[in-house]
Every structure is written in C-alpha cells, then in structure tokens.
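Colleague: Whatever this is, show me its structure:
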Amino acid sequence: MHLAAINVGDLLIPLWRGTHSTEGDDHASRWEWAALADSDLWRKLGALVGSWATHLPISFDKTPHDLQKIHSHYRAWEWLILLYGYGPALFFGILDERYWQHFCRLVRGIRILQQCSITADQLAEADKHLKLFAWEFETLYVQGQTNRIHFVRPWIHAITHLANETERKGPPITCSQWTLERMIGDLGREIRNHASPYANISARATLRCQVNALKALYPDTFDPEHPNLPRGGEDLGDYYVLLCCRDRYSRTVSAAEETVLADALHSLGYQLEDAPHVQRWAHLRLPNGQIARSLWQEEIMTRGVRCSRNVSFQIPGEDTPSYGEVRYYFKMRHPSVKAFAMVSAYGLPDPDLRRRSFNTLHACKHRSDEDLCIIDVKNIRSVVAMIPHRFPDSRDLFFVVEKPGLSFTVLTGYEEPSHE
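Modeller: You can find the predicted model right below:
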C-alpha cells in the first residue's frame, strides 16, 4: 500500500516540482526533469485533477483532492488514482518524453501487480518494466552524482523484487499492508469481551478461518447463484441484475437508435411494420459488485452526479476490450428473453499513445450517434472512468481509468449500494 502509493508519490512529485532536498553544490534549477516547478502550472494541474472528480464512478470511492492539498490531505487511495489512473495522461506533454516514459514503466508494472489473477507472461512483463524503472532512475535522475544518492529511496530497490515475491507468495494485493490492516480492523470490530480482548480476537479469528474454509468447500451453499434482489430488480443469471428505475410503458427511441434496433431485429428474423418501442431500465449490477448506470438517468440528475455509465465490454472473438457509454438497458427476445444495452461506443485507443506509454494510456474519441451498437449485458466486464482531456496536440480525447485492484473486490463480496 505505502510502497506503490505514498512512497512513490513522496519521491517523484517533489523531484518533478523541484522541491526535493539537495546536497552539496546540486541545485534544483539544473534539474531537467523539474517540469512542474512553475507554480501557475501546478495550480492549473491541481484544478484539473479536482475537476475530474465528477467523471470517476461511485464505485471508485474517494476521489483525489486538488493537488494543492497533496501533502496534507492525500490518502493512499488518492495517490493510487492520481499516479496509476490519471498519471500517464496528466503528465503527458509536461514531463520530457524520457521521464514520462520512465514513469509509464512504473505504472505498467504496478497495474499488473494490482490484479488478483496474473498470468506468467504478465508477471514477466511487470518484472521487466519495474527492473528497467529502477535501473533507468539512476541513469535519468542520479546521473552518477554522489550528491544525489539520497534520491534513491529503499522502495526503488524493493520494486525489483515484487514479481519474484508474487511468484512465491501470490499477488501483492492479497498479502499487502492494506489487506492486513483491513483484516485487523475487521476482527477488532468484532471484539465483545473487553476483559480479555486478545483471547477474544484470537477466538474471532479462528471462527473466521473456519467459516472461510466452509465457504471454500461448499461455495454454492454460502454464495447462492440468486442473490437477494432489491425491490423491482430482476435477476438475469450469472450474477447480473437489472435494477430500477425503469419505464412504466414502452417508448419510441431516437432516429439513430431506431436504425440500430431495426438492424438488430432484422438480423434475428423479425420484420418490422412500425417503429420499435423499448421499455428502458436504468441500472445494471455486475458480478464484481459495481453498478453500471445509464445516460438516461444520469442526464436528468442535478446534484452530486459521478459518471458511472461508461463500461468496458468484451465482444466475443475479440482479444481486447472495448469501451462505451450506456444509454439504457432493455430486454428483447433472442430467442428467449435476454437483456441488452444500447451503447455509444468509443473509438479505438490511439495506437501511438498506447505504444509510447507501454499500454498505460488508452485515449479514445467519443463518437456519440456515429457508433451506436447493441450488446448483450453479459459482455459488460466493469464500470470505468472516461476522463475528457485536451492533449498537447489540441486533440480532445477521453482516456480510460480502471479501478485499482478491481478483480479483488469479487473475493471480498463487495456490492456498490444502489441508492434506488
């Protein structure tokens, strides 16, 4: 937790701002990497980070503050979003290309290790990027000067062992300080005998282990396929659940949506005599506990809206995920009744930015009515943030931010509150 979040930020940000301590005749004015030293630029970046809060889905929990509060109010989670979510886009075109790509190596390696399930190829990729980051740090920042040795914090060496430790102990997210602190807090809240608290917490821990063992042996008993549904919800199977609100009656759709619906129905053998009508649903609960919302409902909300309608979905037969903005959900017979989503798909990520950032920056165009499609809701994998940003070449694109450690939430039984 502290290594990837607080420790990294506590070194890199002061270096880039030119506020890190110096020794001997070294001076920050000679640091070619101190691209954030200008106070006006720092204030603009801080305001930009604050403005992005409304684009982070509710399931992303706490949003990063304005950068002016970075040393007094930032928590580990905010550091994770700032560095590994916003970082590749935020610092692109500001940091020199060498330093930006060096930072992207770190982001790529840490993102892989934040997964709950990591393949051998991914682990090898993370190991390569983290070791190159450590080696290049001395080349780019220390530059062989003895008065900069204090730049090399212990965590820079520690990250070179993360991949090997992952192979030995499992993904860091399952055995990190964050996980241990969460467990200590959980068990601490269960203490009821304050006369002998240590014996009590030991007994509670033993009981927790016994329950976990039973859940592992009999998952169907403790994790039923049909969860308790909120009022008005509809279980679709495979842990997908449609949630209210929904239209009381079927309605007509826009001309662009009508064309897409008609094409879909024709492909199923239906011949339309009248314009298609749909009964819209507003929300969809995903197997990972997130709730994917819709443009239909979010555009009529007036206060405290955090955009949760952008999703990552996997089209069968394709290797890479696609991204889209959900307009609404609806049901259709295919040949049995199934649920679908009307989605405005984003374009493919810019290949040049993706390559130069080591696959950490996915920046897409929003096509609105130009790329409408209908997808099976069970192709939706997660809710993502699509952050609007003007890149240095004056292109207005949306870059993708995925929730750190999202795959781990499935194991914790997390469910985002619906508030419906």
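
Colleague: okay, CA-based contacts and neighbour counts for the rest of this
Modeller: Fine.

Colleague: burial count for Q177?
Modeller: For Q177, the number of neighbouring residues by other CA atoms under 10 Å comes to 14.

Colleague: any idea how far stretch 59-69 is from the chain center?
Modeller: Chain-centre distance of stretch 59-69: 14 Å, with CA atoms, centre = their mean, to the nearest Å.

Colleague: quick one more, to check against the first:
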Amino acid sequence: MHLLLLNLEDLLLCLWCGTLKREVSNTDAWEWVKLVGSTWEDHGKTVANTTQYFPSSFQRPPRNPAEKLSSGYKATEYYLYVFGLGPGLFRTILDAEYWQNFCQLTSGVCILLQWSITGGQIQNAQRLLVNFAEGYENLYYQRREDRLHFCRPCVHTVGAHAVSEIIRLGPGAYSTQFAMERTIGDLGQEVKQPSNPFANLAQRALRRAQVNALKIILPEVDSDTGYTLPKGAIDLGEGRVLLRPRERKLYQAEFKEGDLLMNQFGSSYVRRWGRFRLPNGQIARSLYIEQEIFKKRKPRNTWNVKIKSNGITEFGEVWYYFITTDKEVFAMVSVYGRPDPDLLCQSSNALWACKYLSSQNLHVVPVARLQSVVSMQPLPIFPHEQEGQWFVVQKPGIDNALITGHEDNMDVI
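Modeller: So this is what the prediction gives:
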C-alpha cells in the first residue's frame, strides 16, 4: 500500500513542487518544477472542483492539495489525485517527456492493483515500469552525485521487483495493508476498557476469529450474508438489482431516443427506473433521477458507467433503465466517443479521453453489460485544442470490490 499509494506520489509531488533538498553545488534550474506559485494554487482549485464528478462509491475524493496535502491526506486521496486525475490534469502542466514518463508509471501501477491479472498484462506492466525507472533516472537523476537522493528505494522497487513479486505472491490487492489497517481500526473501536488495552485488543481479535470460524462452519447462523431488498426493488440475480424510484406513468420518448425504442421494441413508451445495483456493490444512478435531485441540491455524478460488450470497452452516460414486455431489463445509454488515439498512445493507455455525444450516440444496452460506475472528468486542454473532451477515472480494485466490504446503500435514493 505505502509503495504504490504513498511513497511514489510523495516523491513525484516533491519533485514537481521543487521541495526536495537541493545540494549547495546543485545550482541548475530544475526544468520539471512546475507546481509552484499561482500554477500550484490554480491546480489545487481544479482538483477540488473534481469532487462533483466523482461517484459516491469512490468514498473520499481528493481535497485541494495546495491546502490539504500536509493535513492528513489519505492513501485513497493520493491515488485518485495522482494516478486517477494525474494523466489528465498534469498533461498541460508538465513538459511532454516528464508527462509521458509519469503515464508509464500510472499504467503499470493500475495493472498491479487489479484483483485479477493475465500473463499478457504482467508482461506489459514489466515493460512499462522498467521504462519508467530508466526514464526517471535519465530525466531527474541524470547520474549526478548531487542528485543521488532523488533515487529513493520506491523507484527501484517498483521498476525492478514489483512485477516479480506479483508473479511470486499474486496480485498486490491481496497483500495490501488496507485490510490490516481496517481490521486494527474495527477492533480498536470495540475496546472500551482503558486498562490493559493490548490484552483487550488481543481478546477482541480472538473472539472475532472464533465467530468467523463458526460462520464458515455453519453458514446458516450468519445473519450478515446477502442483502435485504428495498421496497419495490427487483432482484435480477447474480447481484444485479433494479431499484426505485420508478416512474408512475409511461414515458414517451421522442426524436432519436423514440426512434431507437420503436425500431428495437415496437413502441416508444417505457416506464423509467432510476437506479441499478451492479454485482460489485456499486449503484449506478441515471439522469432521470439525478435531474430531480439537482433541483434540491448538487449531487455527485453517479450515472457514468463502464460497458463491456464482445471484448470492447466503452463508457456511457445512463439516461434511465426500463423493463420490456419480455421482462428483460435495459439501460438507455449515451455512449461516449472512442478515445483519442494520439493521447492514448502517448500516455501508454493511461489517458482515455473522449467526447460526449449526447443523443447522437444513444444505445439500448442490456444491464448485464454494465461493469462498474466510473468518473468522467473534464479534460484540461492546450490553447490550440478543441473543448468538450472528458477523461475516465476508474476506482482501483473495483473488479472485486465486495471483498473489501464496501458497497453502496440501496436504501439511499
């Protein structure tokens, strides 16, 4: 956890902010120092403004780093800030060679944090991380004695040993310290007696282990398994649940939306549903329900989803869910355009930037193809580029999020 979610981020930010120790003999200007002065302050405000685009299932979005970086910044904040938002936000701040080197690290780290990794992904991660480590030394260290302290152990570890340890021990998500720290926090909250705290903690841990063993031996005594469906919800099986609110009257779709429904189902009338629970525990909302909430407050955007169909990955904005006369459940989705191939190549697949097409690219998608809820962030651009592009930020480890115990509350509309 500390290697990938704290140490690397701290090193890179110290370099880009110019806060690393400078030897007396090192009087050269550091061309990679960009996050200073008004640029750092503006960048911090940009990061703070990204909160509205992060789904609620991402737990803790990054705070303004210019104000809060030294005030208990959490590991999840570091990850979402540097490796989540970084490929998009740092592109217009860092010089191209430094940004591309950083993107190699980002792509490699994202692979290492998966719960399931293929042999091809392992080879790709090895190539990316070795290239990052070599590029880092050439760009920053430059084999100068007065910059030797730039080469912290985390750079060597991630470049030379991370992949081999994944092969030996399995994906890093299974050995992360998050589970241990959460367990310590849970058990610590149960200790009520101030005397002999460590003896009490040991007894709480022993009792927890005994209870867990009983639940495994006798699953019928475990009252925590499964979930209780809210009123009006429809269980679709395999962890998928269609959730209210549901429109009372039939909705008549018009224009391209209506033509799409008419061509596929022979009618442009549907009853819209507002929410859908995914097998990973996330709840994907929709524009239908969020537009009503916008009249009262400004919610965090939770209607962008990852779609996988026939091996092709796409991202889309859910307008609403509906049930056909055959009792099949679909989502009306405005699919984003394909990613910019130049940015995808230059970033080593770390930056998926695409255009929002609204009704121009509407699709009726079976809910079984919805993989996860994602964050779509507005992409900062250079003066010569066109506006209107968005880039994807995915939650780490979301391919098996239920193992961590985090899932959205189905009762909260």
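
Colleague: which residue packs closest to N26 of the second structure, ignoring adjacent ones?
Modeller: D146 (6.4 Å; CA to CA, 6 or more residues apart in numbering).

Colleague: Check S29 of the first structure too.
Modeller: In space, S29 of the first structure is closest to G18, 7.5 Å off (CA to CA, 6+ apart).

Colleague: show me the contacts for the residue nearest to N26 of the second structure.
Modeller: Going by CA atoms under 8 Å, 6 or more residues apart in numbering, D146 of the second structure touches R22, E23, S25, N26.

Colleague: once aligned to the second structure, how far is the longest helix belonging to the first structure on average?
Modeller: Criterion DSSP state H: the longest helix present in the first structure is helix 197-217. In this overlay with the second structure, the average offset of helix 197-217 of the first structure from its partner residues is 5.2 Å by mean CA distance after the TM-score superposition for the first structure.

Colleague: Let me know the next secondary structure element after that helix.
Modeller: helix 219-222 (DSSP states H and E).

Colleague: Contacts for that next one, please.
Modeller: So helix 219-222 of the first structure is contacted by K215 (CA under 8 Å, 6+ apart).

Colleague: Quick one: name whatever helix or strand follows it.
Modeller: In N-to-C order, the element after helix 219-222 of the first structure by DSSP H and E is strand 234-237.

Colleague: related to what we said a few turns ago, for L250 of the second structure, see how far away the residue nearest to N26 of the second structure is.
Modeller: 72 Å (CA to CA, to the nearest Å).

Colleague: next one: G232 of the second structure
Modeller: 17 Å.

Colleague: Could you check the longest helix of the first structure and say which residues are buried?
Modeller: Within helix 197-217 of the first structure, the residues that count as buried by 16 or more other CA atoms under 10 Å are N200, I201, R204, A205.

Colleague: okay, and the longest strand along the first structure goes to which residues in the second structure?
Modeller: In the first structure, with assignment by DSSP state E, the single longest strand is strand 322-333. Mapped onto the second structure using TM-score structural alignment, strand 322-333 of the first structure covers residues 314-325.

Colleague: would you list every one of the strands in the stretch 301-413 of the second structure?
Modeller: 304-309, 312-323, 329-335, 353-355, 362-366, 370-373, 375-378, 389-393 (DSSP state E, counting those that start in this stretch).

Colleague: wait, which of those is closest to L402 of the second structure?
Modeller: When these are compared by CA to CA, strand 370-373 sits nearest L402 of the second structure, at 12.4 Å.

Colleague: mean shift between that closest one and the first structure?
Modeller: Mean deviation for strand 370-373 of the second structure: 0.2 Å (mean CA distance after the TM-score superposition for the first structure).

Colleague: Centre of the chain to that strand, how far?
Modeller: 11 Å.

Colleague: residues in the first structure aligned with it?
Modeller: Under TM-score structural alignment, the match for strand 370-373 of the second structure is residues 380-383.

Colleague: got the contact list for the aligned residue in the second structure for K365 of the first structure?
Modeller: Mapped onto the second structure by TM-score structural alignment, K365 of the first structure lines up with K355. Counting by CA under 8 Å, 6+ apart, K355 of the second structure makes contact with Y336, G337, R338, P339, G388, Q389, W390.

Colleague: what's the neighbour count on the second one?
Modeller: Applying other CA under 10 Å, we find 19 other residues in the vicinity of G337 of the second structure.

Colleague: What does it correspond to in the first structure?
Modeller: Counting by TM-score structural alignment, the partner of G337 of the second structure is G347.

Colleague: so who does that match touch?
Modeller: G347 of the first structure touches Y323, C364, K365, H366, R367, counting by CA under 8 Å, 6+ apart.

Colleague: from the contacts of K355 of the second structure, which would you call buried?
Modeller: Y336, G337, P339, Q389, W390.

Colleague: these two touch, right, the residue nearest to S29 of the first structure and R30?
Modeller: No. Checked against CA atoms under 8 Å, the pair G18 of the first structure and R30 is beyond contact range at 9.4 Å.

Colleague: who's more crowded, those two?
Modeller: Of the pair G18 of the first structure and R30, G18 is the one with more neighbours under other CA under 10 Å, namely 22 against 9.

Colleague: wait, what's in contact with that one?
Modeller: A28, S29, W31, A34, L36, A37.

Colleague: Residue in the first structure paired with V270 of the second structure?
Modeller: Per TM-score structural alignment, V270 of the second structure is aligned with V278.

Colleague: I'd assumed V253 was in contact with its match.
Modeller: Yes. Under the criterion of CA under 8 Å, V278 of the first structure makes contact with V253 at 7.5 Å.

Colleague: Between these two, point out the one with more neighbours.
Modeller: The neighbour count for V278 of the first structure versus V253, taken as other CA under 10 Å, is higher for V278 (17 against 14).

Colleague: ok, and the closest non-adjacent residue to E77 of the second structure?
Modeller: In space, E77 of the second structure is closest to P62, 4.4 Å off (CA to CA, 6+ apart).

Colleague: which stretches of the stretch 101-250 of the second structure form helices?
Modeller: 119-136, 153-156, 162-169, 178-190, 197-217 (DSSP state H, counting those that start in this stretch).

Colleague: Ok, which of the ones you listed comes nearest K68 of the second structure?
Modeller: When the helices of the stretch 101-250 of the second structure are compared (using CA to CA), the closest one is helix 178-190, at 21.8 Å.
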